[in-house]
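S.K.: predicted coordinates and the sequence they were generated for:
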Amino acid sequence: MRSILKVLVVFISVTTAFYSCKEKQKEQPKFEGYTINGIIKGANNTYAKLLSSSSLNFNEAVVLDSTIIKDGKFQFSGKVEFPDQVTLMVDKYVSSFFIENSDITVSGDVSNITGRDIRFTLDVKGSKSNDEYEKIKKLQESLFNNEKYKPLEKIRELYAKAKETKSKEDLNKAMVLQEELRPLMLQRNDERVALKYNYVRENPSSTLAPYVLGVQYTEGRMTRDELKEFYNIFKGDARKTAFFKGFITKIYKDNFENIGVGNTAPDFTLNTNKGEELTLSKVEGKYILVDFWASWCVPCRASFPHLKELRKQYKEKGFTIVGVGTADEKEKWEKAIIEDQTPWSHVYDPSENHAYGAVAKSYGVPHLPTTLLIDSNRKIILRNPTKEELDNKLKELMKTIIKKT
């Protein structure tokens, strides 16, 4: 009898312990972070890095995590507060996707990339945010594939040819066709922009929204009123995203707090193409156009003939131009000055890897060309004006000078 009782006690103890362990297992919370399993063909014994997507310049991006790639495979794990876009860097190659707390797999191939191209296509599974973003991208791409916009492809081909041949005749052909097809260009652009704007307005808290808006959020593409409107539209987690905090906020502050109309343009001293030092605050002139450009920038150089006309028209009334070569090779910059026969002062803003130089960065240059019209006290009158805006403002300013004299 005692033997039976002992067996029952042991059985009950073991059973109780077993179910207690099961209960404890049930109570243990499931890992709520992300796991990223990657397979990249053509990559081995090198690093995979996750970078913040707060900057368009990968050299300035923050490294969030890194790991060794072995036999083309790697893994990341962690936890994020909200879905956000990150950039995957494999060796020198990059691709972006949306990370969220889920099991994500990414795969790609860097074995056949040639030339200066550093981007590769990434297949992403397990990220709902990335799936949604890809759908939006396809909607935008469908606009460019629409048959009614096919004639516009010829413009891109002509500009590419002009860049390759450096022929003014080829450049003129591209400009003439662009002017002819301008109504069609504007129609396509209006559709593309409307898609972006509508998504942001309808999804102001979505962490995808800042990336959908993207580089549309620049003064070259938006009016000042639109810059203010869309900066304030974003809510909640959207304002916490890397792109909002890094890119959108910088553009907003450059335009309205740091280097916008009414602010004082930063002073600088750089070497001219003639080997002399030029300091902006010492440049003589009542009104100065500071023009950031590069030899490879077709629109920059296409603007020079008109700038020559303005200089000729208003030089004696105190208008002058200072060209700032940036994101360029010095030899090519010097050659372009000779080829274009631009008679104004030119200075070179040095940098590494053809990135924007220190002066361009201090001016918050978002793209080339970037131009600022300033007065003799370096007060900014216009920032990135259109051709018409610059013409009208100079006409207005010069009338004032004539009345005073």
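M.R.: Here it is on my side, so go on.

S.K.: make it CA atoms for all contacts and neighbour counts henceforth
M.R.: OK.

S.K.: geometrically speaking, which residue is the centre of this protein?
M.R.: Of all residues in the chain, the one closest to the mean position by Cα atoms, centre = their mean is Leu56, 4.1 Å from it.

S.K.: can you confirm that one is in a helix?
M.R.: No - using DSSP: H, G, I helix; E, B strand; the rest coil, the assignment for Leu56 is coil, not a helix.

S.K.: below is an additional structure, to be compared with the one above:
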Amino acid sequence: MKRLLLIAIFLSPLSLLAQFSFVIKGFGKAYNDGDKIFLTYRQGDRLVEDSTVVKNRSFKFKGTFATKVRGYLSRNDNPRFALDLSDSFYIYIDSGQISLTSPDTLNNTLISGTPLNDDYAKLNNALKPVAEKRKKLKDLNQLSTEELKDTAFVNSIKANAVDAYYEAFPIQFKFINEHPNSYVSLLTLAEMARSSKYIPQVAQSFAKLSSTLKKMPEARKIAATIIESKKISEGMIAKDFTQNDVNGDAVTLSSYQNKYVLVDFWASWCLPCREENPNVLAVYEKYKTKNFVVLSVSVDTDKDKWINAIKEDRLPWVQVSDLKKQNEAAKVYGVTTIPANLLIDPSGKVIAKDLKGKALREKLAELLDDK
């Protein structure tokens, strides 16, 4: 399970705010006496870290907080030092007793006991079919050496993972729209806003959130993302830009006029980007003789890491970057999250935005399969 990231909430000094108490009680059939459970959550700009030891397959935490936040539990992996948390679970720090039970590990926890965690349980239950489907997908980390040599096989696994990821979005939108007063909805929407593909739907759900939630820092970030996304829309003429390729030669977007151009924003450090690269490579190889090109814009600042990622992912098309902290082309197109892309037709008009996985393959098939 990839390392979990907390969303920081900036508050006035905690000493000036009321303190509330919580109790967390957990039980897992696969827990062993002596297992260490770590609890991590944020209060303002302070990271709260606690730990306890499993006894009789159970553990318990007691604590206080000034504001409700999301944190997480991890078993036997100290999040301060671990690169990956193999057994972990999100939890909402909420007033009252929070109960967690599991047939095996933290990863499969059932949670209840407070309003926020009850909401979180409802969302998890709705997402269960998608979660079960994801479990059946092959794990790249468990492939044999021979299987890893089969590039087509590996790329198909990555493409399936991307498709499965987006299957959760309609379910999450439904939950958010039905729970406009829940902090769970706000944090879920904040995560979904990182996928530029769904910004129009994010905007619709954001409008339905309560006024109280809209005043929170996470909401302000979502609002800013929505505003930036409107810098370019389908039907507009693509804005020109020039950046240097890996050899330092200037490349201008308009030099690709009279072609279908996929402008792809990515970075070497962006795992979702790297997972989407095989999908882009597949459509490039299929349609490169049918008036289709890819122009990738990296938001990297480290040239060596950028070039190494290009080599590792075997990307044969033109790659450009200005290597600035805020890429100028990304700013022009209102790109606040990656991966992001736009598809431009031979007349220079933007005809689609943020096509990933299956959606990209279907759109190009619609445009180019008969050519």
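M.R.: Received it, and whenever you're ready, just let me know what you need. What you are looking at is a predicted structure, and each value in this text was computed from that prediction instead of being measured.

S.K.: check contacts around the residue nearest to the centre of the first structure.
M.R.: Contact partners of Leu56 of the first structure, counting by Cα atoms under 8 Å, 6 or more residues apart in numbering, are Phe247.

S.K.: so it versus Asn37 of the first structure, what's the distance?
M.R.: Distance of Leu56 of the first structure to Asn37 of the first structure, given as Cα to Cα, to the nearest Å: 25 Å.

S.K.: equivalent analysis for Glu329 of the first structure, please.
M.R.: 40 Å.

S.K.: who has more neighbours, these two?
M.R.: For Glu329 of the first structure versus Asn37, neighbours defined as other Cα atoms under 10 Å are more numerous around Glu329 (18 against 15).

S.K.: would you mind measuring from the more buried one to Phe292 of the first structure?
M.R.: In terms of Cα to Cα, Glu329 of the first structure sits 14 Å off from Phe292 of the first structure.

S.K.: and what of Ala194 of the first structure?
M.R.: According to Cα to Cα, Ala194 of the first structure and Phe292 of the first structure sit 30 Å apart.

S.K.: where does whatever residue of the first structure lines up with Pro278 of the second structure land in three-state SS?
M.R.: Aligned by TM-score structural alignment, Pro278 of the second structure pairs with Arg301 of the first structure. Of the three states, Arg301 of the first structure takes helix under three-state DSSP.

S.K.: what of Val324 of the first structure?
M.R.: What three-state DSSP gives for Val324 of the first structure is strand.

S.K.: which residues of the stretch 1-150 of the first structure fall in helices?
M.R.: For the stretch 1-150 of the first structure, the helices defined by DSSP state H, counting those that start in this stretch cover 2-27, 128-144.

S.K.: could those helices be laid out in JSON lines, adding distance to Asp340 of the first structure and mean neighbour count?
M.R.: Output for those, formatted as JSON lines (distance: least, Cα to Cα, whole Å; neighbours: other Cα atoms under 10 Å):
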{"stretch": "helix 2-27", "distance to Asp340 of the first structure": "74", "mean neighbour count": "11"}
{"stretch": "helix 128-144", "distance to Asp340 of the first structure": "34", "mean neighbour count": "14"}
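
S.K.: of all the ones you listed, which one is nearest Asn203 of the first structure?
M.R.: Proximity to Asn203 of the first structure, assessed across these by Cα to Cα, is greatest for helix 128-144 (12.5 Å).

S.K.: after that closest one, which helix or strand is next?
M.R.: Downstream of helix 128-144 of the first structure, the first helix or strand assigned by DSSP states H and E is helix 153-165.
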